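1. predicted coordinates and the sequence they were generated for:
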Amino acid sequence: MERTPDKNKQIQSLAPGSGITPDYHDLVSNFELSYKATPSTEQLTSLIHYHECFELILYVSADIEAYIDDTHYNLHTHDVLIVPPRKLHKIVYPQPQNYIRYVFYFTGEHIEKAFDSHKASKALNLFMDQTYQKASLSVREFLRINYIMRNMYEHISEDQKQDMHLLNTYSSLILQELYIIFVSRPPADTTNKILSPVEQILKYINDHYSENITLEELEEKFYLNKSYICRIFRKTMGISLINYIQHKRILEAQQMLLTTDASIINISLECGFSNLQHFYRVFKKMTDLTPNEYKKNQSRTKLGQPILLQSFKEQQT
């Protein structure tokens, strides 16, 4: 359920010089729904970003592109897209258009509430699976899920004394419908897909972020000039290649801090940092916290508190 954030109350910068702009969303009962309509006369821009929760987008009217981790998607009217937690992603708007969509944020805990224990595990795995992140809906499928979202959003917008039981029912129905839609389809076959240079580089970073990645190495690997690699990556992703690699490594380090008992020095090495001081410096710059502070703060975060939806753009130098 969405309560539009007061822009005057939003934190304007997470860390001096970090290039990260946080955006707080009020998550109540582990879900949030918004409706967004952008006319063709409005200039659309998108920063590469990630969320701490799942993001589901139902495209009522759209002709756009998206990068999720190392995968590129063409998205059109009546498509649905799932972005799992902590996946770097960016929307690309190739032309002016009337862009209309519902955006539904939910957590793993909400999946557990929407399904019985056996199916909840299957649903969680399905929603995390890269081969099931996009579906083009039939008219019937679109009308069904659009009906649920529209009614839920109207209830949120019009009723100040909101019936949480009803909203929970709506949100569970959304996830159940989504599960039915995705299990009825085969996984996407990407074996013969021709990847663009940027997709190839993104995939290489995902597979090798724990290693020392150099421009010379990429130049030799992809038979592309170093300057061209830097230029095309920045043009497509809106961020420099080096900055992207650092963010990818810090995201993986955050995940290890929260899910393992590995020492900080081992985490830094596993995430591609050969120097512990450099790891601390980059981590602090991007999160405004030391690794120890991050682990302590995150472990104290309780359900129902605002979840930080972070977006970032490269610091201008």
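-> That came in fine, so what should we check first?
2. from now on I want contacts and neighbour counts done on CA atoms only, so please keep to that.
-> Fine.
3. which ones are touching residue 112?
-> 120-121 (CA atoms under 8 Å, 6 or more residues apart in numbering).
4. which of the three states applies to it?
-> helix (DSSP: H, G, I helix; E, B strand; the rest coil).
5. distance of it from residue 86?
-> Applying CA to CA, to the nearest Å, the value for residue 112 to residue 86 is 19 Å.
6. verify the stated contact: residue 64 with residue 96.
-> No - taking contacts as CA atoms under 8 Å, residue 64 lies outside contact range of residue 96: 10.0 Å.
7. so residue 41, which of the three states?
-> Criterion first, three-state DSSP; result for residue 41: coil.
8. got a list of what it touches?
-> 96-97.
9. please repeat the previous calculation with a cut-off of 7 Å.
-> residue 96 (CA atoms under 7 Å, 6 or more residues apart in numbering).
10. residue 64 and residue 96 - which one has more neighbours?
-> Set residue 64 next to residue 96 and count neighbours by other CA atoms under 10 Å: residue 64 wins out with 19 against 15.
11. quick one: name whatever helix or strand follows the strand or helix carrying the more buried one.
-> Counting by DSSP states H and E, the element that carries residue 64 is strand 63-68. Once strand 63-68 ends, the next helix or strand along the chain (criterion: DSSP H and E) is strand 71-76.
12. ok and that next one relative to strand 63-68, angle-wise?
-> 160 degrees (axes from the mean of the first three to the mean of the last three CA atoms, to 10 degrees).
13. roughly how far out does strand 71-76 sit from the chain middle?
-> 14 Å (CA atoms, centre = their mean, to the nearest Å).
14. mind listing what's buried in that strand?
-> 71-72, 75-76 (16 or more other CA atoms under 10 Å).
15. closest to residue 179 out of these?
-> Distance to residue 179 across these (CA to CA) is lowest for residue 75, with 19.4 Å.
16. thinking again about what came up before, packing partners of the strand holding residue 64?
-> Here strand 63-68 touches strand 71-76, strand 89-92, going by 3 or more CA pairs under 7 Å, 6 or more residues apart in numbering; DSSP states H and E.
17. among those, which comes closest to residue 289?
-> Across the helices and strands packed on strand 63-68, closest to residue 289 is strand 89-92 (CA to CA), at 23.0 Å.
18. how about the secondary structure of residue 195?
-> coil.
19. element containing residue 45?
-> Using DSSP H and E, no helix or strand contains residue 45.
20. residues contacting the most centrally placed residue in the chain?
-> Nearest to the centroid of the C-alpha atoms of the chain, with distances taken as CA atoms, centre = their mean, sits residue 50, at 3.8 Å. Contacts were defined as CA under 7 Å, 6+ apart; by that measure residue 50 touches 86-89, 309-311.
21. how many neighbours does the nearest residue to it once chain neighbours are set aside have?
-> Spatially, and ignoring its direct neighbours in sequence, residue 50 is nearest to residue 88 (4.9 Å; CA to CA, 6 or more residues apart in numbering). Residues within reach of residue 88, counting by other CA under 10 Å, total 21.
22. try this one next to it:
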Amino acid sequence: MDHPVKWQDSYVASKHITILTGEQLKIPGVRVFGKQHMTSAVSPLSTHYHENAYEFVLVSEGSFTFTVGDETYDVSGGDVFLSFPNELHSTAQSPLSLGGFFWIQLDISVMDNFLFLSEEARGHLIEALSSMTAHVIKAENSALVSLCKKTFKLALENEAYAAASHFVYLIYAILEASKKISSVRTEDIQQVINYIHDHVTHDISLYDLAHLSNLSLSHFKQKFKKQIGVSPRNYINIQKIELAKKLLKEGKSKTETAMLLGFNTSSYFSSVFKKYTTKTPSEYTK
């Protein structure tokens, strides 16, 4: 894998790509809002992450492939690809093909006047975002694209307050679309989700989960990813790492945390932790 880069966009205004940064947007919490249209394929995006920021990539037309860890996600017109704060992602070796997309980087480390919201409203929005687990949100129509185009137009016109209100609406629309993924969970997959949450400190076997759902391992993995948006192993690791963050902040050592979460060795725990956060446990607690 290429060396991960802490990605930082710069202002660009050209025929096929426009990137607005915080300096142009003047909306607290919106680090970047970009739009790109490809008439021919361009080079793949290398492995990178966005410090303390969610990134929403909303595809307006065409199809694109993104990679998170060992997982590959195909998105097409109307879909949203979501990367979480500090999460490594790329387009692997897949060039950006014909088509277009918007992208928004939402910096959740901004505390004051976030999207011009009150402290309570900011807290509600951040909590809602933290409940998301899927990397791909599929919209049923082009409403998200239309809303994103309108928001971008307002941003270009320096209408910061109007654009911010549209950002809030757009984010909640994406959240609502993501809930529809959860709402179609079948009973067997929901049972597996409950089991993972109840046994997150254990060494959870995919074979046991497949047996619990009365499916073959391959069928179970396919069905889980289709309904949840990530592979079962990825989902388990996400839950473990979220709990690990809390334990480390509470003063547990790396070794204690690894043992509590069912990792075989502290070195393996450290490698998984860094894969999902870009930091080692020691770096995280500094």
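-> Perfect, I can see it now. These numbers come from a predicted model, not from an experiment.
23. just give the TM-score of the two.
-> Once superposed, chain against chain, the TM-score is 0.57 (TM-score structural alignment, normalised by the length of the second structure); 256 aligned residues with a CA RMSD of 5.7 Å.
24. before we move on, back to that, ok, average deviation of the strand holding residue 64 of the first structure from the second structure?
-> Mean deviation of strand 63-68 of the first structure relative to the second structure after superposition (mean CA distance after the TM-score superposition for the first structure): 7.6 Å.
25. any buried residues in that strand, and which?
-> Buried, per 16+ other CA under 10 Å, within strand 63-68 of the first structure: 63-64, 66-68.
26. could you do stretch 74-90 of the first structure as well?
-> 75-90.
27. so how far is residue 69 of the first structure from residue 202 of the first structure?
-> 7 Å.
28. quick one: the strands in the first structure, in order.
-> With DSSP state E as the criterion, the first structure has strands at 20-25, 31-38, 49-50, 54-61, 63-68, 71-76, 79-83, 89-92, 99-106, 134-136, 307-312.
29. quick one: which of those strands is nearest residue 208 of the first structure?
-> When the strands of the first structure are ranked by proximity to residue 208 of the first structure (CA to CA), strand 71-76 comes first, at 15.9 Å.
30. for that closest one, name the packing helices and strands.
-> strand 63-68.
31. let's see that with 8 Å instead.
-> Identification of packing neighbours for strand 71-76 of the first structure by 3 or more CA pairs under 8 Å, 6 or more residues apart in numbering; DSSP states H and E yields strand 63-68, helix 197-208.
32. okay, now the alignment partner in the first structure of residue 169 of the second structure: neighbour count?
-> Under the alignment (TM-score structural alignment), residue 169 of the second structure pairs with residue 177 in the first structure. Residue 177 of the first structure: 14 surrounding residues under other CA under 10 Å.
33. next up, the contacts around residue 87 of the first structure.
-> 50-51, 68-69.
34. ok, now with 10 Å
-> Contact analysis of residue 87 of the first structure by CA atoms under 10 Å, 6 or more residues apart in numbering lists 49-54, 67-70, 248, 251.
35. can you give me the helices in the stretch 201-317 of the first structure?
-> 215-222, 226-237, 241-259, 264-270, 276-287, 291-299 (DSSP state H, counting those that start in this stretch).
36. average distance between the fifth one and the second structure?
-> Plainly put, helix 276-287 of the first structure ends up 6.0 Å away from its match in the second structure on average once the two are laid over each other (mean CA distance after the TM-score superposition for the first structure).
37. which strands and helices lie in contact with that helix?
-> Packing partners of helix 276-287 of the first structure (3 or more CA pairs under 10 Å, 6 or more residues apart in numbering; DSSP states H and E): strand 20-25, helix 241-259, helix 264-270, helix 291-299.
38. how far does it sit from its chain's centre?
-> The answer for helix 276-287 of the first structure is 22 Å, by CA atoms, centre = their mean.
39. tell me which residues in that helix are buried?
-> Applying 16+ other CA under 10 Å to helix 276-287 of the first structure flags 279-280, 282-287 as buried.
40. other residues contacting it?
-> 14-22, 246-247, 249-251, 253-254, 264-269, 271-273, 288-294, 310, 312.
41. okay, the angle between it and strand 307-312?
-> 110 degrees.
42. how far off helix 291-299 does helix 276-287 of the first structure point, in degrees?
-> 40 degrees.
43. neighbours around residue 153 of the second structure, how many?
-> 13.
44. go on, residue 253 of the second structure?
-> Quick note: residue 253 of the second structure (other CA under 10 Å) scores 16 neighbours.
45. ok, it touching residue 282?
-> Yes - between residue 253 of the second structure and residue 282 there is a contact under CA atoms under 10 Å: 8.9 Å.
46. the aligned partner of residue 254 of the second structure in the first structure and residue 179 of the first structure, how far apart?
-> Taking TM-score structural alignment, residue 254 of the second structure has residue 264 as its aligned residue in the first structure. Distance, residue 264 of the first structure to residue 179 of the first structure, using CA to CA: 38 Å.
47. with residue 208 of the first structure instead?
-> 32 Å.
48. dump the helices of the stretch 201-317 of the first structure to a markdown table, plus distance to residue 172 of the first structure.
-> Putting those into a markdown table (distance: least, CA to CA, whole Å) gives the following:
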| stretch | distance to residue 172 of the first structure |
| --- | --- |
| helix 215-222 | 45 |
| helix 226-237 | 34 |
| helix 241-259 | 27 |
| helix 264-270 | 37 |
| helix 276-287 | 33 |
| helix 291-299 | 26 |
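49. relative to residue 26 of the first structure, which of those is closest?
-> helix 291-299 (16.8 Å).
50. now the angle between helix 241-259 and that closest one, please.
-> 60 degrees.
51. before we move on, back to that, pull the number of nearby residues for the residue nearest to the match of residue 169 of the second structure when sequence neighbours are not counted.
-> Nearest residue to residue 177 of the first structure in three dimensions, chain neighbours excluded: residue 145, at 6.8 Å (CA to CA, 6+ apart). Neighbour count of residue 145 of the first structure, defined by other CA under 10 Å: 20.
52. what's the closest of the buried residues of strand 63-68 of the first structure to residue 130 of the first structure?
-> residue 68 (9.0 Å).
53. contacting residues around residue 141 of the second structure?
-> Contacts of residue 141 of the second structure by CA under 10 Å, 6+ apart are 77-79.
54. ok, 8 Å please
-> Counting by CA under 8 Å, 6+ apart, residue 141 of the second structure has contacts residue 78.
55. ok, residue 107 of the second structure next?
-> Here residue 107 of the second structure is in contact with 29-31, 51-54 (CA under 8 Å, 6+ apart).
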